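J.: Need coordinates for the following:
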Amino acid sequence: MWSLICLISLAFTPEVTSYSYGPPLGACARMFPKGHGVNSQTSVSPYEILVNATTYKPNDVIEITVNSTGLHDVTYFEGMMLQARRIACNVNDPTKSHGMFSVMAGDQFLTTMDCESNVKSAVVHMNHSKIESKVFYWKADFSSPVGHLVFRATVVKGKTTFWEKVYSPVIKDEASKAPLTICDSGADLVKIQSVFTMLSALILTMCITL
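T.: This next block holds a predicted model:
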């Protein structure tokens, strides 16, 4: 019976280790590099997300630039994960990333990731080069608008120094009259996932020591 519990726990424990070549799929919901073993920075982020449009309709393409601003003498980043999230509270699938991303042909630093089975729904790093600025693209590849969006990123300077919840300007759904306030949707889901992760890790530790 205990062996069965161990196997189930192993199957459902999210990946929490650090990855040299980009984040694991387990990082998609919270966008937090748990394998780094430290909390995120609480100071103002030295990174910015620039866009060439602040409204969208289906099939529009938006150019996105992630820059280091030089704040705190930070002039580069070594890793990142970026998604397009709805800004509204109390939405279905609050951690879902909408639309489809693409990177420049031949880009040796960035690639796309299929988060929650949504094709190319995130942009992530695939090595740890020191980068000052990167440009990539997002397409509203859906038939009807999904509401106001924001590009949200976690940007990593190094293993122990990173900033989460770095936001672009709001990308307005031209058909929506909803408020433009960014809500940290998915917070309750993240708490539930964190509790489950800790429980699974505890069970695995007990399994190893048996």
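
J.: hey, let's count contacts and neighbours off CA atoms from now on
T.: Fine.

J.: list the buried ones in the one helix or strand residue 6 maps to?
T.: Per DSSP states H and E, residue 6 falls inside helix 2-12. By neighbour count with 16 or more other Cα atoms under 10 Å, helix 2-12 contains the buried residues 6, 9.

J.: Also stretch 188-197?
T.: Here stretch 188-197 shows 193, 196, 197 as buried, counting by 16+ other Cα under 10 Å.

J.: repeat for stretch 47-66
T.: Within stretch 47-66, the residues that count as buried by 16+ other Cα under 10 Å are 47-51, 54-58, 61-62, 64-66.

J.: next one: it to chain centre, how far?
T.: 16 Å (Cα atoms, centre = their mean, to the nearest Å).

J.: who's in contact with the residue positioned nearest the centre of the chain?
T.: Compute the mean C-alpha point of the chain, and by Cα atoms, centre = their mean the closest residue is residue 31, 3.9 Å away. Residue 31 sits next to 81, 153, 154, 164 when contact means Cα atoms under 8 Å, 6 or more residues apart in numbering.

J.: One more, so I can put them side by side:
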Amino acid sequence: MKTLCVFLLLVLLESSAGYRLGPPLSACSDMYPTGHNNSSQTIASPFTFILNTTTYRPGDVIKVFLNSSGDWFMEGALIQVRAKNCKGLTVPAVGTFFTEENEDFLETFNCFGETASALRHYAHYHIYNRTFYWTAPSVSVGDVHIR
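T.: As a prediction, this is how the structure comes out:
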């Protein structure tokens, strides 16, 4: 009986906590941060994406710099690239990501059954900026946006 109680307590604690070590697969579709008891953001984003190019060809590797403004920091992240005409959030991400060798905050994430189709946080630090890379899909999907 004691073992079962400890197990149930651990399950309840896990299910009621935020996702300190990265978002769950269920976040891939709507990209909404669950488990944090926060409402949607109502201010302009204090974070910007800076890319080394604004166009791509199939297979191109784009360097992306995620930057914070002022004193804002990130504690979590889920990043995808989607076709601009994706008709909502149910269309899978496009392309793949990779990080720099010594990255200690972001890791690739397999959304929609596609390897490295997203990036997510896997540590709980206060991060002000990060550099990562997106590889365009082998067939153009037209205009894309990073979210």
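
J.: ok, back up a step: of the buried residues of stretch 47-66 of structure 1, which pair is most distant in space?
T.: 47 and 58 (28.2 Å; Cα to Cα).

J.: Helices of structure 1, start to end?
T.: Secondary structure of structure 1 (DSSP state H): helices located at 2-12, 187-209.

J.: which strands and helices sit next to the shortest one?
T.: It stands for helix 2-12 of structure 1. The helices and strands touching helix 2-12 of structure 1, judged by 3 or more Cα pairs under 8 Å, 6 or more residues apart in numbering; DSSP states H and E, are helix 187-209.

J.: ranges for the strands of structure 2?
T.: Residue ranges of the strands in structure 2, as given by DSSP state E, are 47-51, 61-68, 78-79, 81-83, 96-99, 106-109, 118-121, 129-135, 144-146.

J.: corresponding residues in structure 1 for the shortest one?
T.: Meaning strand 78-79 of structure 2. The aligned range for strand 78-79 of structure 2 in structure 1 is 81-82, by TM-score structural alignment.

J.: Residues touching that stretch, excluding its own?
T.: 23, 31, 122, 123, 124, 125, 151, 152, 153, 154, 155.

J.: who wins for neighbours among these?
T.: residue 155 (31 neighbours; other Cα atoms under 10 Å).

J.: Distance of that residue relative to residue 192 of structure 1?
T.: For residue 155 of structure 1, the distance to residue 192 of structure 1 (Cα to Cα, to the nearest Å) stands at 24 Å.

J.: same check, this time on residue 204 of structure 1
T.: Distance from residue 204 of structure 1 to residue 192 of structure 1, by Cα to Cα: 18 Å.

J.: just residue 2 of structure 1 next, same as before
T.: Using Cα to Cα, we find residue 2 of structure 1 at a distance of 24 Å from residue 192 of structure 1.

J.: Kindly report the same for residue 3 of structure 1.
T.: Distance, residue 3 of structure 1 to residue 192 of structure 1, using Cα to Cα: 25 Å.

J.: Same question for residue 43 of structure 1.
T.: Taken as Cα to Cα, the span from residue 43 of structure 1 to residue 192 of structure 1 is 26 Å.

J.: Could you do residue 26 of structure 1 as well?
T.: For residue 26 of structure 1 relative to residue 192 of structure 1 (Cα to Cα), the value is 14 Å.

J.: Residue 157 of structure 1 now?
T.: 28 Å.

J.: what do you get for residue 6 of structure 1?
T.: In terms of Cα to Cα, residue 6 of structure 1 sits 20 Å off from residue 192 of structure 1.

J.: just so I know, which of the helices of structure 1 lies nearest residue 117 of structure 1?
T.: Ranking the helices of structure 1 by their distance to residue 117 of structure 1 (criterion: Cα to Cα) puts helix 2-12 first, at 16.8 Å.

J.: quick one: the closest one to chain centroid distance?
T.: 28 Å.

J.: what about the counterpart of residue 114 of structure 1 in structure 2, how many neighbours?
T.: If you follow residue 114 of structure 1 across to structure 2 using TM-score structural alignment, you land on residue 110. For residue 110 of structure 2, the neighbour count with other Cα under 10 Å is 16.

J.: Show the contacting residues for residue 110 of structure 2.
T.: Applying Cα under 8 Å, 6+ apart, the residues near residue 110 of structure 2 are 116, 117, 118.

J.: The first one reaches residue 109, doesn't it?
T.: Yes: taking Cα atoms under 8 Å as the contact criterion, residue 116 of structure 2 and residue 109 are neighbours in contact, 5.0 Å apart.

J.: Who has more neighbours out of those two?
T.: residue 109 (27 against 21).

J.: Which residue, other than its chain neighbours, is closest to residue 151 of structure 1?
T.: residue 84 (4.5 Å; Cα to Cα, 6 or more residues apart in numbering).

J.: who's in contact with that neighbour?
T.: With contact set as Cα under 8 Å, 6+ apart, residue 84 of structure 1 has these partners: 97, 98, 99, 121, 122, 149, 150, 151, 152.
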